[in-house]
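Visitor: I would like to see how this sequence folds:
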Amino acid sequence: MTQSAFRAKLLTFTGDPAQSPDAAVFHEDGVVIVEDGRVAASGAWSALKDRVSDGASVQDLRDKLIVPGFIDTHIHYPQTDMIASPAPGLLPWLETYTFPTERGFADEAVAADTARFFVDELLASGTTTALVYCTVHKQSADALFTASEAKNLRMVAGKVLMDRHCPDFLRDTPQTGYDDSAELIARWHNNGRQMYALTPRFAPTSTEAQLEACEALAKAHGDIFIQSHVAENLDEVAWVKSLFPRQRSYLDVYDHYSLLRRRAVYGHCIWLDDEDRRRMAETGAVAAHCPTSNLFLGSGLFDFAKAQETQMPVTLATDVGGGTSFSMLQTMNEAHKVARMGGHHLTATRMFWLATAGAAQALDLADKIGTLAPQSEADFVVLDPKATPLLARRTARADSLEELLFAFALLGDDRAVYETYAAGARVHSREQARR
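Guide: This is a model prediction of the structure:
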């Protein structure tokens, strides 16, 4: 048994800070003890120091903060190279930049190179788990999983399904999409720390036949994830209404094909109505809120108050490349502002929960990731409150945990990530990256 210990300020969660004032657990002088890739214990140094074995490696990080690894619930790895591309809206952006870029992933070398860079960029931002969209090409998913497996990450990904309203070079069929997805599920789902997500891009780019194929796959594999987009943009909502006139709403299209359930994650969820939100709450389907993307593309403002009122599960996501940063700290920054525009105050403590334990709970992975609880997989991030002169000046004046976390969320980015660990192994070091 190999033991390592990390002494630092610690933050973890036992529940939603919006529901319980004691849900955020903070130790000014804490320790995480890791054995064979899992958390053996975490808590106050004074209470646990005798559990640190004589031969253990002990890192003294007392001037830094350890939090569970961030979980990004909606991101497109093929769009890494087209991030920050100008366009007047979602649909022109897809046609001008997204589809031409994704065409290149027919080349296995392009897919492999992008996947490696993408994974390293996630880790540099403190993200240890993500729900990742690949392209329509089967090899794009193989490339992403291979890059993730090399770092022993807990990753969820899937090949995109599109059989209409897209260029011919990105089009599959209901049968080929089914066959490729089934093959990838067999190869990657629950293979080590890799997990598969059935990935119809969004309702307009799948025929009824393809959505029926998705329904069959989802029923055959009850523990896989499902990911897609819903109600992001008003033009898109109107388009879906014209394509599926018999369904009550955009969300109802997915419900009709039995694609709302636990582990089903839908990006954006801006233009839902209360019945949609209640349906998501009833089924356990998750809304992945993507604030930087929604602002960049002018899609609209996510309604936190109504989501909370209906108890619809919500997580945070970057949505690169519509999103403009890989950093979950920067995503928190924009999420706070979006919430304020809707009259809702989103605390930093709750944003950290949404990006860690809250996401793990919503994804049905709370026994594996998202906290520093004993036996959880040892995925965590070391944050540096002195990463920049401004952050150092502000955090030195923080009088509470909320103020400290708020400074990280509003002033932090990848520079604040000192180290990232996956299954107890260091997979990113800021100091080494700078050399």
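Visitor: from here on, just use CA atoms for contacts and neighbour counts.
Guide: Will do.
Visitor: other SSEs contacting the helix or strand hosting V253?
Guide: Assigned by DSSP states H and E, V253 belongs to helix 250-256. If you count contacts as 3 or more C-alpha pairs under 8 Å, 6 or more residues apart in numbering; DSSP states H and E, helix 250-256 packs onto helix 234-243.
Visitor: if you count neighbours, what's buried in the helix it packs on?
Guide: For helix 234-243, burial by neighbour count (16 or more other C-alpha atoms under 10 Å) applies to 236-237, 240-241.
Visitor: to check against the first, give me the structure of this:
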Amino acid sequence: MKEKLSILWGKDGTKSVLASLISIVIGMAVGALIVVLVGLLNPSMGLGTMWEGVRLVFGGLFSTGRDAAGQLTFGFNPTNIGNMLFRATPLILTGLSVAVAYKTGLFNIGAPGQYLMGTAATLILALSIPTETVPAPLVWVIAFAGGSLAGAVWGCIPGLVKAFLNINEVLACIMTNWIAANLVTWMFDRGSLFENLQNTVENTKTAYIYKTSFNGVETSKMGLDLIFPNSQVNGGILIAIVIAILMYILMNKTTLGYELKACGANRHAARYAGISDKRNIVLSMAIAGALSGAAASLYYLAGNTEFFWSTYQSLPATGFNGIPVALLAVCNPIGVIFTGCFMSMLDIVGLQLTNLTAYNEYITDVIISIIVYLSAFSLVIKLAISGSHRKHRKAAEPAPVSTAPPDGGDGTPEKGGEQA
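Guide: As a prediction, this is how the structure comes out:
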């Protein structure tokens, strides 16, 4: 049993998971420390408020509010969990986008732009195709496929300039991000192609596009609304999990996945082995872009979210948040499911801190920042774990048995031993 545990402990995957868990624990601990420090520096907060803040940092997902006496209560909160799953859906897919590209030796920082292009294509198709003549479920499929395709096309651009011009994909992605932001803004602005999609029903809002439910197009709940009532959850989370499993199979069980990873390990060696490195670079970025576009499609096809089209001032955070999701999961497609849920859980924790205490949700942003910072040092943490493992094994190993012939103390072999 000890030998099996030692083998498991020595595996690189185990060390990677432990490094991520250590990053998460340290981040949560620092968040709790910040809660305490803010409480100490604010005279209006007492020890009770600080203790409530610490409890919410670690267990805010299961907070059920306050009882009649004003005390925090905890338990199964289906609304919080359902909202967490809804928020996790796009994070899982943008995390997959970054992870797949990273496995092939590319850093896809262009997920925000791909997400925006997927958003635009999804909304245009979902709101422009009349559901009076085309069934709403078919419109949903067309919009989802169109959003994924738009993201794939936008992801191809950095892949093409990387493959054929050897321009760094990070620089190309940054350019395509801002081109997408301004292009989408122009597409929905007044006097442009799709100004008719602006929400004119609710006059209190400006620069918003109709929800897809306005056209009767929205993702099926698939029974999840019965498990998590009063939440935004829908079948999108199940679709995201299926996509993550398919990406795991693609990257680890298929010839294409092997070729993609081979190009990531050594582009020139892969080419020498007969693998088309240029094709695989472009294909990798196309797959990454399609995943980001799919993230946008599932988020806005939920039918309960409006799109703020005036995006030229900032890029969608969901695209960038895919980076820590992928890093924490060590770019493992299955691990991305759990890290995506963890990151969305921190969003819920931030809302609970704001609604139930005198603290605000920005504390959780600090926690995420620390976790991301530590995940960048995951190699150092893995080396520390490896050093501890080697010391443990060395202490557990028995002393080596000498195979030299016995001697009588004067350096000559005893009687019966071999003669030189």
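Visitor: quantify their similarity with the TM-score.
Guide: Once superposed, chain against chain, the TM-score is 0.25 (TM-score structural alignment, normalised by the length of structure 2); 183 aligned residues with a C-alpha RMSD of 7.3 Å.
Visitor: go through the helix holding V253 of structure 1 and flag the buried ones.
Guide: 250-255.
Visitor: how about stretch 419-430 of structure 1?
Guide: 419-425, 427-430.
Visitor: can you flag which of these belong to helices?
Guide: R430 (DSSP state H).
Visitor: and the buried residues of stretch 419-430 of structure 1, which two are furthest apart?
Guide: A423 and R430 (18.4 Å; C-alpha to C-alpha).
Visitor: about what we covered before: can you add distance to K64 of structure 1 and give the buried residues of stretch 419-430 of structure 1 back as TSV?
Guide: As requested, the buried residues of stretch 419-430 of structure 1 are exported to TSV (distance: C-alpha to C-alpha, whole Å):
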residue	distance to K64 of structure 1
E419	10
T420	13
Y421	14
A422	18
A423	20
G424	17
A425	18
V427	18
H428	16
S429	14
R430	13
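Visitor: in strands, which of the buried residues of stretch 419-430 of structure 1 appear?
Guide: 419-422, 425, 427-429 (DSSP state E).
Visitor: make CSV out of those residues and add distance to V119 of structure 1.
Guide: Formatted as CSV, these follow (distance: C-alpha to C-alpha, whole Å):
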residue, distance to V119 of structure 1
E419, 15
T420, 12
Y421, 13
A422, 12
A425, 15
V427, 10
H428, 10
S429, 14
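Visitor: can you tell me which of those residues is closest to L211 of structure 1?
Guide: A422 (35.2 Å).
Visitor: gap between that closest one and P68 of structure 1?
Guide: 10 Å (C-alpha to C-alpha, to the nearest Å).
Visitor: same question, M280 of structure 1
Guide: Taking C-alpha to C-alpha, one finds M280 of structure 1 at 26 Å from P68 of structure 1.
Visitor: with neighbour numbers in mind, choose between these two.
Guide: Per other C-alpha atoms under 10 Å, whichever of M280 of structure 1 and P68 has more neighbours is P68, with 30 against 26.
Visitor: could you find the closest non-adjacent residue to the more buried one?
Guide: Nearest residue to P68 of structure 1 in three dimensions, chain neighbours excluded: F380, at 4.2 Å (C-alpha to C-alpha, 6 or more residues apart in numbering).
Visitor: the one you found against S42, yeah?
Guide: No: assessed by C-alpha atoms under 8 Å, F380 of structure 1 is found out of contact with S42, at 11.9 Å.
Visitor: those two: which is more packed in?
Guide: The neighbour comparison of F380 of structure 1 against S42 (other C-alpha under 10 Å) goes to F380, with 28 against 23.
Visitor: could you give the number of residues near E431 of structure 1?
Guide: 9.
Visitor: helix or strand right after the lengthiest helix in structure 1?
Guide: Ranked by residue count and defined by DSSP H, the top helix of structure 1 is helix 108-124. Per DSSP H and E, the first helix or strand lying C-terminal to helix 108-124 of structure 1 is strand 127-133.
Visitor: in the helix or strand following that following strand, what's buried?
Guide: Sequence-wise, the next helix or strand downstream of strand 127-133 of structure 1 (DSSP H and E) is helix 138-151. Of the residues in helix 138-151 of structure 1, 138-149, 151 count as buried by neighbour count, 16+ other C-alpha under 10 Å.
Visitor: then stretch 241-260 of structure 2?
Guide: 241, 243-244, 247-248, 251, 257, 259-260.
Visitor: now tell me what touches it from outside.
Guide: The contact list for stretch 241-260 of structure 2 (C-alpha atoms under 8 Å, 6 or more residues apart in numbering) reads 92-93, 96, 100, 103-104, 261, 270, 275, 280-281, 284, 332-334, 336-337.
Visitor: these in helices, which ones?
Guide: Short answer: the contacts of stretch 241-260 of structure 2 in helices (DSSP H) are 92-93, 96, 100, 103, 261, 270, 280-281, 284, 333-334, 336-337.
Visitor: mind putting these into a markdown table with distance to L383 of structure 2 and neighbour count?
Guide: Listed next are these as a markdown table, based on distance: C-alpha to C-alpha, whole Å; neighbours: other C-alpha atoms under 10 Å:
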| residue | distance to L383 of structure 2 | neighbour count |
| --- | --- | --- |
| I92 | 28 | 34 |
| L93 | 30 | 36 |
| L96 | 26 | 35 |
| V100 | 24 | 29 |
| K103 | 21 | 21 |
| K261 | 23 | 23 |
| A270 | 29 | 18 |
| N280 | 32 | 23 |
| I281 | 31 | 26 |
| S284 | 30 | 30 |
| P333 | 23 | 26 |
| I334 | 24 | 20 |
| V336 | 23 | 28 |
| I337 | 26 | 25 |
